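Trainee: I would like to see how this sequence folds:
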Amino acid sequence: MTSLLSLRSSILGDAGVSNQLVDATLAALRDQRPELGITERNLGTAPIPHFGTDAVAAMGGDPRNPAQADALALSDQLIAELKASDVLLIGAPLYNFGIASSLKSWFDHVMRAGETFSYSEAGPKGLLTGKRSIIVTTRGGSYAEGAAREMDSVVPHLRTMLNFIGITDQSFVVVDRLAFGPEAKAASVAAAQVALAGLLGLRLNEAA
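Mentor: Modelled structure (predicted):
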C-alpha cells in the first residue's frame, strides 16, 4: 500500500462516529506509515455537487458550455484521485436506511463509462481492479438480524457500486448500537478500532 483515498460523509462533523474512526485511523497511518500518500475528501463539509443535467451532458461528449466543462473537470479530478489510490477508506453512516446523498453524488461522478467501467458483449466490466476498499458504516440501531436486516441498504448499495467499477476487495466494519447507551456505544467503537487496526496492520494503541 502506497496511497490511500479517504472519504468522510457524516453530516455531524467532529461529533460523527464514522468521522472519528476515520480520523483516528488516518492519524495512526500518518504516524506509523509516514511514507503513505493520503488524499482526503470530507463530503460532509465540502459536498460534491449532485449529478445534474450538465454533468449528464458532459459525460456524453464534448462540453458545450462552462457548466458542462466544470462538471467534466470535477469528474476527471475525482476519478484521478481514485485511480491513484491503492486503498479506498470510506466513512458511511446510515441515514434513513441508506448512504448520505453526498457519498452517492461522489459515486455518480466517478462511475463513468470508459474510465472506471466499460461495456462489452459479456456485459459491464469494472476497470479499477487490484484496489482495496474499507468501509466504516455507523448506525444508531442494529440491522444485523431478522426483519431489520432488510432495512439496511448501505452495505448492499456500496457493495454493488464498488463491484461495478472493479473494486471487489471490500471490508465492511459495521459499527452499530450507537444509540443504545454509553456502554453499548463504547463497545461498538472499541470493536471497530480493533477491526480497522487489523485490516491496515496498525498497532492498536496508536489506532485508538
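Trainee: CA atoms for contacts and neighbours, from now on please.
Mentor: Noted.
Trainee: for whatever helix or strand Thr160 lives in, buried residues please.
Mentor: Assessed by DSSP states H and E, Thr160 sits inside helix 154-164. Of all the residues in helix 154-164, those buried under the rule 16 or more other Cα atoms under 10 Å are 154-155, 158-159, 161-164.
Trainee: could I get these in TSV, plus columns for distance to Ala55?
Mentor: Listed next are the buried residues of helix 154-164 as TSV, based on distance: Cα to Cα, whole Å:
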residue	distance to Ala55
Val154	25
Val155	26
Leu158	22
Arg159	24
Met161	19
Leu162	21
Asn163	23
Phe164	20
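Trainee: and which of these is nearest to Gly52?
Mentor: Using Cα to Cα, Met161 is the member of those that sits closest to Gly52, with 19.0 Å.
Trainee: return the distance of the closest residue to that closest one other than its chain neighbours relative to Glu206.
Mentor: Distance criterion Cα to Cα, 6 or more residues apart in numbering; nearest residue to Met161, sequence neighbours excluded, is Phe107 at 7.6 Å. Computed as Cα to Cα, to the nearest Å, the Phe107 to Glu206 distance reads 31 Å.
Trainee: I'd like the structure of this one too, to check against the first:
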Amino acid sequence: MSSILLVTSSPRGAASHSTRVATELAQKLQAKTPGSAIVKRDLASQPLPHIDADYSSGIYTPVESRSERQQSVVGVSDAIVDELFAADSIVIATGLINFNISSTLKAWVDHIARAGKTFSYGAEGPKGLVTGKKVYIVIASGGVYSSGPAAAFDHAVPYLKTALGFLGMTDVEVIRIEGVAMGPDAEAKAVSSALDLTSDLALAA
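Mentor: You can find the predicted model right below:
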C-alpha cells in the first residue's frame, strides 16, 4: 500500500497556512492513488526530543548495551526513520521562522540523519540511502523570499534541499505561500496560488 508521510511543524495550529496547504496536497495525492494512506507527523503538538548526550552515545552503542534512557531516545529515532522509509512521498510543512525552518522540524531532520541507516560513507564519499521518494516542501512566509532583495535571507529551502539530498531525496518540489503579512488581499492570493499549485502537482504525480 502506498504511503504519504505528512510532516507539519507550525505552532499556529488551525491558523497555519503551511499546514493547511500541505494537508490539502497530501489529500490530493491520496485521491490520485486509491488505497494509499496518509501518515501524519505533527511536530508542533508532539515535538521530538532534541538530540542529547544519551542519543549521541546511544546510536553508536550496541542495542544490548544501551541504558534505558539510550534505548528510549534511539527508539524514537528508529521509529521516525522507519516511518520515512515506509513512505512513497513526503510532504513537509514549515513556516519561515527567523529565516529558517522551525526548531521542531530541525529536530526531525536530526533524527532521520543516521549514519549507517539513512546515509553511509564509502570510498567515493557519502551516499544517501533514502532513495526513490518524491518530496514536497510547503513553506509559508510573511514576506517574499523566492526572489528580490530578501532572497538571500531564506536559509530554510536551501537547508532542507541540502539535508534531504544528502540522504538521497533529490526529487523535491517547493510550494511557497509568501507575502502573507502584506495585507489580506496578498494573503488570500498567496494561499490561493499555493493551492492551485498543489492541484497541478497532484495531477502530475
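Trainee: for the residue most central in space within the first structure, helix, strand, or coil?
Mentor: With distances taken as Cα atoms, centre = their mean, Ile90 lies nearest the centre of the first structure, 2.9 Å away. Using DSSP: H, G, I helix; E, B strand; the rest coil as the criterion, the local structure at Ile90 of the first structure reads strand.
Trainee: quick revisit: between Phe107 and Glu206 of the first structure, who's got more neighbours?
Mentor: Shown here are Phe107 of the first structure and Glu206; by other Cα atoms under 10 Å, Phe107 has more neighbours (20 against 14).
Trainee: for the counterpart of that one in the second structure, give its distance to Val81 of the second structure.
Mentor: Under the alignment (TM-score structural alignment), Phe107 of the first structure pairs with Val109 of the second structure. Here the criterion is Cα to Cα. By it, Val109 of the second structure lies 10 Å from Val81 of the second structure.
Trainee: what about the host helix or strand of the residue nearest to Met161 of the first structure, how far off from the second structure?
Mentor: Using DSSP H and E, Phe107 of the first structure falls within helix 101-110. Once the two models are superposed, helix 101-110 of the first structure sits on average 0.5 Å from its counterpart in the second structure (mean Cα distance after the TM-score superposition for the first structure).
Trainee: any idea of the angle that helix forms with helix 154-164?
Mentor: 10 degrees (axes from the mean of the first three to the mean of the last three Cα atoms, to 10 degrees).
Trainee: and the contacts of helix 101-110 of the first structure?
Mentor: Residues outside helix 101-110 of the first structure that contact it (Cα atoms under 8 Å, 6 or more residues apart in numbering) are 9, 43-44, 47-51, 74-75, 78-79, 92, 116, 161.
Trainee: try 7 Å
Mentor: Applying Cα atoms under 7 Å, 6 or more residues apart in numbering, the external contacts of helix 101-110 of the first structure come out as 9, 43-44, 47-51, 75, 78-79, 116.
Trainee: could I have the buried ones of those as ChimeraX selection syntax?
Mentor: To isolate the buried members of the contacts of helix 101-110 of the first structure in ChimeraX, using 16+ other Cα under 10 Å:
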select :9,43,44,47,48,75,78,79,116
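Trainee: helices - which of the contacts of helix 101-110 of the first structure land there?
Mentor: The helices, defined by DSSP state H, take in 75, 78-79 from the contacts of helix 101-110 of the first structure.
Trainee: in the first structure, what residue corresponds to Gly122 of the second structure?
Mentor: Using TM-score structural alignment, Gly122 of the second structure pairs with Ser120 in the first structure.
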